[in-house]
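*Asks:* Sequence and predicted structure, then a few things I'm wondering about:
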Amino acid sequence: MQKMGENGAAKYNQRPTFTPMEVSVELSHGNQLQGLGKCYDDDGRLKRSGTFWTASAHIVTAVIGSGVLSLAWAIAQLGWVAGPVVMLLFSFVTYYTSTLLADCYRSGDPDTGKRNYNYMDAVHAYLGGLKVKLCGCIQYANLFGVAVGYTIAASISMMAIRRSNCFHEKGHKNPCHTSSNPYMIMFGVVEIFLSQIPDFDQIWWLSIVAAVMSFTYSSIGLALGIVQAIDNKGFKGSLTGISIGVISPTQKIWRSLQAFGDIAFAYSFSLVLIEIQDTIKSPPPSEAKVMKKASLLSIIVTTLFYMLCGCMGYAAFGDKAPGNLLTGFGFYNPYWLLDIANAAIVVHLVGAYQVFSQPLFAFIEKWALKTWPDATFISKEIAVPLTPTKRYKLSLFRLVWRSAFVVLTTVISMLLPFFNDVVGLLGALGFWPLTVYFPVEMYIVQKRIPRWSTRWVCLQMLSSACLVITVAAVIGSVAGIVTDLKVYRPFKTSY
């Protein structure tokens, strides 16, 4: 059954599969497959071409997302002491567990062991049983949720461009209300087209563009925060964050918990780490070594940006830091620079949507092909000429299913357009199970760490502490969403 599933995935990816034995036999006869060994990896798939830099671009695209824009608000809830400390702790935990997860890409030998093509394959290889289904449900539900969150964030940035120009023309006192629905639909239409890119390793160029855009808007947010702090002639904020009195004690608790979720979401990339690692070319060096270096560089760079953007945003606005630094209109001028920053956010989210959605696309299509291998609608591809020498293989199933997926995420986004609360909930739900629990459990099995040994106890303590944080962040984010729903009218509320 497993072999059938892998062959189905290969067929879907237009990657003809040969076993290493078949390749060696054909080469020994000197037939038409002469030289095939140079074109295929040890698992019989087309050679992967990913490098340290492309892996880093994928990670940066996944990590430096819209979450960076909520960090000033998150630090405002926690204060100058707890805010940066929590951010550093999340970065350390994310990097450490990503190194554990990177070692799980191959079962056994890190250079020649059996490849695990995705997160679920790795869990199946090391843990098996019910945990595989549990992992799949959590991972793919989170990927779906991220697609919803990114649709919301993109529409907010597009609205911000419209409102920024309106404020410039009519003054800051004009409400300049606008609906997010048309912008979500525009974003969805673009994603319908891009979702037809067949495979994860074919979107490397989109990840590089998105990574450049993420640095662009993060840098603009940082620069505006510095300028605002200079204008204020000092840093705003306090050691403990927004004080009780300005908000109620209950609100202080809920907001602080939600801030944990926002920071967790800002470091969320473990759910696509194995898929990114599967794009890296074969050893030497091993894919795990390349992935660990890419993770280290990416997390150092993103943490530096996060600290600067979050802290400078808090320094500029103090307790009044907006939920979204570039769209909450803490800044009004220069309006054209805000427009550039928000346009960069939209372009970045276009790419990030695909980085998170492609693993889900691949899973559903692999499952469908395995379940109905003789269905023409699922397996048939139509060659569409793009140029005199290039053809695009159009799959009707891929066209229909992926388009339906984008439409569904768009409709849900229109129903729940709450940026901060949705971001916090997504970050909380995915952090412990995907970033901590499964990597720790697989590492314990892989290294055969004895139960109740010092290392085993330390790993379990780390996992337990992160579980407590996750539960608290979920409670805070749900409370925020409930509060928003009291005054929200679906498809009618404008900003």
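*Replies:* Everything's here; your move. Just so it is clear, the structure is predicted and the values come from calculations on it, not from any experiment.
*Asks:* contacts, neighbours, all on C-alpha from now
*Replies:* Noted.
*Asks:* What are the buried residues along stretch 196-211?
*Replies:* Across stretch 196-211, burial judged by 16 or more other CA atoms under 10 Å covers 196-198, 200-201, 203-204, 206-211.
*Asks:* So what touches that stretch?
*Replies:* 12-13, 50, 54, 57-58, 60-61, 64, 275, 279, 347-352, 354-355, 358-359, 362, 398-399, 402 (CA atoms under 8 Å, 6 or more residues apart in numbering).
*Asks:* and the residues you listed, which are buried?
*Replies:* Neighbour counting by 16+ other CA under 10 Å classes 12-13, 50, 54, 57-58, 60-61, 64, 275, 279, 347-352, 354-355, 358-359, 362, 398, 402 among the contacts of stretch 196-211 as buried.
*Asks:* this is the comparison structure:
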Amino acid sequence: MVTHNNNEGLYIEQGVHPPHFDKTLDDDGRPKRTGTALTASAHIITAVIGSGVLSLAWAIAQLGWAVGPAVLVAFSLITYMTSTMLADGYRSPDPVTGKRNYTYMEVVRANLGGRKVQLCGLAQYVNLVGVSIGYTITASISMVAVKRSNCFHKNGHHVKCNTSNNPYMIIFGCIQILLSQIPNFHELSWLSIVAAIMSFAYSTIGLALSIAKVVGDGIGRTSLTGVTVGVDVTASDKVWRCFQALGDIAFAYAYSNVLVEIQDQILQKKKLIEDTLKSSPPENKVMKKASLVGVSTTSLFYILCGCVGYAAFGNKAPGNFLTGFGFYEPFWLVDFANVCIAVHLVGAYQVFTQPVFGFVESWARKHWPENKFITREHPIVIPFGSGIYYLNWFRLVWRTAYVIVTAILAMLFPFFNDFLGLLGSLSFWPLTVFFPIELHISQAKVPKFSTKWIALKTLSYSCLVVSLIAAAGSIQGLVGSVKKYKPFQAQN
């Protein structure tokens, strides 16, 4: 006996055949999703373990042993809890059988509506653009580190080996121009798996080098309260640095802005024959499992890298702990770690920019459906039987322009720690905390002024305060960096 999908009438109204007529289509009439919990976990690890891990030793150094590790644990617990809330919003009104919402904005529109939709879109896409710039900066720093370590190894440690980041930002941008022409997010699963492996590699190398430094040189000068006022910093600098450290940690955990897009790629098999074919676990359950794997894995690495890195370098921990091992020695291992960072960020850049690409292209098709420059796909046969690539001129021009603009902005503002802290502070509260909590209150119909409602609201507003003080610290750091910065100058 064939069981028809409950949404069959909706498909007919939209002029789309229900999925049981075509096994290549999913339950919403779109091409079959091929994602799994494994690929979703890989996307999450790729998105979470990024350049943020490099600044955690510095962040712990500002906060000290008493507060630093506790803040890392708190951020990981909050991120996991709110990511499960957001996963339930993918379908609405029912989180298992409801209508799919393909983007973060659609989730907010379906569950909250009103001005919150525009606020969500503004927060999400400003952050995604910022991440593109931040990853371009970080990738270039890693590539420059490889060149400098080879220079020191070849010419001796007395040579300055000044190197400009700009050529490497251009190289990174050219790679992204090519990869950005991949039309769909789900086709990047292989890139995310490679990137996730790279993130494990460089995090492990940084951890191993820190342990070796502790074993060889002993634990650096550390304290319960971090950098010492009057010795390492002034009292005002101590406060601003602590604020900025919160922003750096917040950035390290930021992936909520692409969670919905990742979840949309999870394979969802529907019942076509009653009592014969069983459906796979609902997307929200699979996504919660993937979030648990992704967040717990990254949290373990973060705590180890941050704490062991602080133990190795003490209160003088560098902003990027992979650049703090003397003159990049052992050079071959540090080189490999920095190559891993660059490869990882090649994939992470795409994970974060594909939602931006998709949003702009959908908006353009909706407003100019008759414009062939925007809508027409030109089939190009790939040699050696590799298939057909569909060229779209608007996609080519728009995505290329986006990569170029973000690369230019990265050249103008190449401030690693300050930039990451600002991004983290601006995105953490609205995207990681506020909207997921509001979604949960709405979807679960949590009674107003109940104990649970008060607890959730208290958490939300507490995180708002944290985001505001983190933003203040990062802005103060940026202002100081801009005053001393000379554009396009070689790195010392």
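*Replies:* Yep, that arrived. This is a predicted model, so every value here is computed, not measured.
*Asks:* Give me the most central residue, the first structure.
*Replies:* Ala62 (3.9 Å; CA atoms, centre = their mean).
*Asks:* any idea what it aligns with in the second structure?
*Replies:* Alignment note (TM-score structural alignment): Ala62 of the first structure maps to Ala47 of the second structure.
*Asks:* do the same with Phe491 of the first structure
*Replies:* That one, Phe491 of the first structure, aligns with Phe488 by TM-score structural alignment.
*Asks:* Same check on Gly145 of the first structure?
*Replies:* In the second structure, Gly145 of the first structure lines up with Gly130, judged by TM-score structural alignment.
*Asks:* Its match and Leu422 touch, don't they?
*Replies:* No: counting by CA atoms under 8 Å, Leu422 is not a contact partner of Gly130 of the second structure; they are 9.3 Å apart.
*Asks:* more neighbours, the two?
*Replies:* Leu422 (29 against 22; other CA atoms under 10 Å).
*Asks:* Assumed that one was part of a helix.
*Replies:* Yes: assessed by DSSP: H, G, I helix; E, B strand; the rest coil, Leu422 of the second structure belongs to a helix.
*Asks:* Relative to the second structure, which residues correspond to stretch 434-446 of the first structure?
*Replies:* Stretch 434-446 of the first structure corresponds to residues 431-443 in the second structure, going by TM-score structural alignment.
*Asks:* Okay, buried residues for the matching stretch please.
*Replies:* Quick answer for stretch 431-443 of the second structure (16+ other CA under 10 Å): Leu431, Thr432, Val433, Phe434, Phe435, Pro436, Ile437, Glu438, Leu439, His440, Ile441, Gln443.
*Asks:* One more: stretch 197-213 of the second structure?
*Replies:* Under 16+ other CA under 10 Å, the buried positions of stretch 197-213 of the second structure are 197-207, 209-211, 213.
*Asks:* and if you look at stretch 392-412 of the second structure?
*Replies:* 392-396, 399-400, 402-404, 406-411.
*Asks:* so where in the first structure does that stretch end up aligned?
*Replies:* The aligned range for stretch 392-412 of the second structure in the first structure is 395-415, by TM-score structural alignment.
*Asks:* And stretch 371-378 of the second structure, by the same measure?
*Replies:* Aligned by TM-score structural alignment, stretch 371-378 of the second structure falls on residues 375-382 of the first structure.
*Asks:* What lies in contact with that stretch?
*Replies:* For stretch 375-382 of the first structure, the external contacting residues (CA under 8 Å, 6+ apart) are Tyr12, Ala368, Leu369, Trp372, Pro373, Tyr392, Lys393, Leu394, Ser395, Leu396, Phe397, Arg398.
*Asks:* From one end of that stretch to the other, what's the distance?
*Replies:* 15 Å (CA to CA, to the nearest Å).
*Asks:* Point me to the helix or strand that includes the match of Gly145 of the first structure.
*Replies:* Taking DSSP states H and E as the definition, Gly130 of the second structure sits inside helix 115-155.
*Asks:* Please apply the same query to Leu394 of the first structure.
*Replies:* If you go by DSSP H and E, Leu394 of the first structure is part of strand 391-395.
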